[in-house]
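Colleague: coordinates only, no sequence provided:
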């Protein structure tokens, strides 16, 4: 066989898993239908926070494992795309968060006067904020430096990959609905607006996991990312003008200067949510191979990427 492992899917989950495996000495190839810049991962606002992901206990552990990696990567933000940025998560009570929150350095309950906009409660902290186009390029370079290769390829089934590697890792995100196939997959539409940054240096988020409309803004290099939506079952990839206007209006209630910021563009992506939560599971393939499913990360793929990659890698490495 040409490889020990073929990872199908070139977004943040696929690339992070591929890096983890290649740096353990395995021969790894990534098959991706799209360039990394065209994946759902590239659209992500990418603040580290366990949002819209299950199961809660495992997600908290995966998130904390990833947080430790991002803290190291933030030492080289220009190369990795990872920066440690202060900000506020409104409508959140620290004591009501999962046990993971107690292990986040510096996360604290804010006094009401510290919470901007029409909110009276929130938590503050310095968290990783990832510039995804930069980070995806960095991941690919790190993977290739470990001996890995990337091939553009549209996959209609896992048999072809199984003929060329003893283990296939399914990191196909929303496409797992057809490829696995897994009817538990539920795409959740997210729309963003990119504007010129009017001088905002801190992130802000108010994102109820059950709401279809959320409010957040993230200062990224060269732009301010405004969000957002969480529309379950909506698979439209074209930006909706009325939705974009509502996003800008919600963000401007927190920072009025956003209302006059020049719009640079719009982005839409489908979060790969799954009823029952993330699936990390090994199943046998005909001929003695193994298929490791690794998908269903909802709105927190970036947040849990490194921790989940370790869990998937353990299944790959099993005898």
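Modeller: Structure's in. What do you need? As the structure is a computational prediction, the values presented were derived from the model and not from experiment.

Colleague: please make it C-alpha for all contacts and neighbour counts, starting now.
Modeller: Will do.

Colleague: mind listing what the closest residue in space to residue 44 that isn't next to it in sequence touches?
Modeller: Once flanking residues are discounted, residue 44 sits nearest to residue 132: 6.9 Å by CA to CA, 6 or more residues apart in numbering. Contact analysis of residue 132 by CA atoms under 8 Å, 6 or more residues apart in numbering lists 41, 42, 43, 44, 45, 46, 81.

Colleague: second structure for comparison follows:
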């Protein structure tokens, strides 16, 4: 058996997009290897807050279906684990109530009608415009580890290995799925991919059991509180084009101040951790196949921006279909 025969597909990228796509392919009978520059717990996906919601991602004509597919998977995972409102089961998925401030239901589009219980807030719930829903809130380190184990159980493999170009994995497998996220900027190369920096503060939870978000489209500052099993995640920022992975103390202080305006008890909470991640943004998600001749196929699945978790399963299933039926 040659090296090329040892896998049907190599997935480049070990974040939520790559692992979810690899699971879809392995469970359909493909021999799959994942190449990742870092273990899943050190990817951008591990830093994500983990709330399902279509956010900063295009094209809308496809995103709605991808998001709803993913919503259905997460709802089922939460039901299966029997922890819909508890600490999270094996997959790290819980269904949690919360408020998106500054959002009007009529502005969301047809997809909103398929989100169970999504409605306008009452005055008692939020003093202003907003919507309320019970949505998947995903503990990303737990979920990524669960995806990896599910892949291994299906016969897949994960290797910590950096690809310098697509020719490298194509030398070992006839098909490559490119889920390299921000790495696609150099790997493809695709200079339309850019970072959108997100900084978070994790604090001891003083008793917050619902999530809250408020996004200002005119500012790089966002406000959100996400109760996760390991602490209350406070956010955040959306700094377009910023490559810095170092937490900024002034930014962290501003995040805590904004969140304390929503929940005053946050002001005195003990800080557990600072996190920074670079969202892999692009004008639109690239999900398409590229025939390179001599039986070589690349399927691209990257550019999910701040919605990687939200569209993961929908994009993975479409990517898997492109692999399974390369001429269809």
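Modeller: Nice, I can see it. Only a predicted model underlies this, so the values are computations on that prediction, with no experimental measurement involved.

Colleague: TM value for the aligned chains?
Modeller: TM-score of the superposed chains, computed with TM-score structural alignment, normalised by the length of structure 1, equals 0.97; 315 aligned residues with a CA RMSD of 1.0 Å.

Colleague: quick revisit: the residue nearest to residue 44 of structure 1 -> structure 2?
Modeller: With TM-score structural alignment as the criterion, residue 132 of structure 1 lines up with residue 140 in structure 2.

Colleague: quick one: the helices in structure 2, in order.
Modeller: 16-26, 44-47, 60-81, 140-153, 167-170, 184-187, 249-262, 308-324 (DSSP state H).

Colleague: of all those helices, which lies closest to residue 128 of structure 2?
Modeller: With respect to residue 128 of structure 2, and counting by CA to CA, the nearest of those is helix 249-262 at 12.3 Å.

Colleague: now stretch 292-312 of structure 2: buried residues?
Modeller: 297-312 (16 or more other CA atoms under 10 Å).

Colleague: what's residue 85 of structure 1 aligned with over in structure 2?
Modeller: Using TM-score structural alignment, residue 85 of structure 1 sits opposite residue 96 in structure 2.

Colleague: so its match sits against residue 137, correct?
Modeller: Yes. Contact criterion CA atoms under 8 Å: residue 96 of structure 2 and residue 137 qualify, at 6.3 Å.

Colleague: what about those two, which has more around it?
Modeller: residue 137 (27 against 20; other CA atoms under 10 Å).

Colleague: measure that one to residue 66 of structure 2 for me?
Modeller: Counting by CA to CA, to the nearest Å, the gap from residue 137 of structure 2 to residue 66 of structure 2 is 17 Å.

Colleague: which residue is the nearest non-sequential neighbour of the counterpart of residue 306 of structure 1 in structure 2?
Modeller: The equivalent of residue 306 of structure 1 in structure 2 is residue 313 (alignment by TM-score structural alignment). In space, residue 313 of structure 2 comes closest to residue 70 once its chain neighbours are excluded; the distance is 4.8 Å by CA to CA, 6+ apart.

Colleague: count of neighbours near that neighbour?
Modeller: Residue 70 of structure 2 is flanked by 23 other residues according to other CA under 10 Å.

Colleague: tell me which residues of stretch 107-121 of structure 1 come out buried.
Modeller: By neighbour count on 16+ other CA under 10 Å, the buried set for stretch 107-121 of structure 1 is 107, 108, 109, 110, 115, 116, 121.

Colleague: contacts only, for the closest residue to residue 318 of structure 2 other than its chain neighbours.
Modeller: Spatial nearest neighbour of residue 318 of structure 2, excluding adjacent residues (CA to CA, 6+ apart): residue 287 at 8.0 Å. Counting by CA under 8 Å, 6+ apart, residue 287 of structure 2 touches 299, 300, 301, 302, 315, 318, 319.

Colleague: for residue 166 of structure 1, see how far away the residue sitting furthest away from the middle of structure 1 is.
Modeller: Taking CA atoms, centre = their mean, the residue of structure 1 most remote from its mean C-alpha position is residue 287, at 33.7 Å. Counting by CA to CA, the gap from residue 287 of structure 1 to residue 166 of structure 1 is 9 Å.

Colleague: tally of neighbours for residue 251 of structure 1?
Modeller: 24.

Colleague: go ahead and confirm it touches residue 214.
Modeller: No. Contact criterion CA under 8 Å: residue 251 of structure 1 and residue 214 do not qualify, at 9.3 Å.

Colleague: shared neighbours of those two, anything?
Modeller: Counting by CA under 8 Å, 6+ apart, the residues touching both residue 251 of structure 1 and residue 214 are residue 227.

Colleague: now render the buried residues of stretch 107-121 of structure 1 as TSV, adding distance to residue 25 of structure 1.
Modeller: Listed next are those as TSV, based on distance: CA to CA, whole Å:
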residue	distance to residue 25 of structure 1
107	37
108	41
109	44
110	46
115	48
116	49
121	48
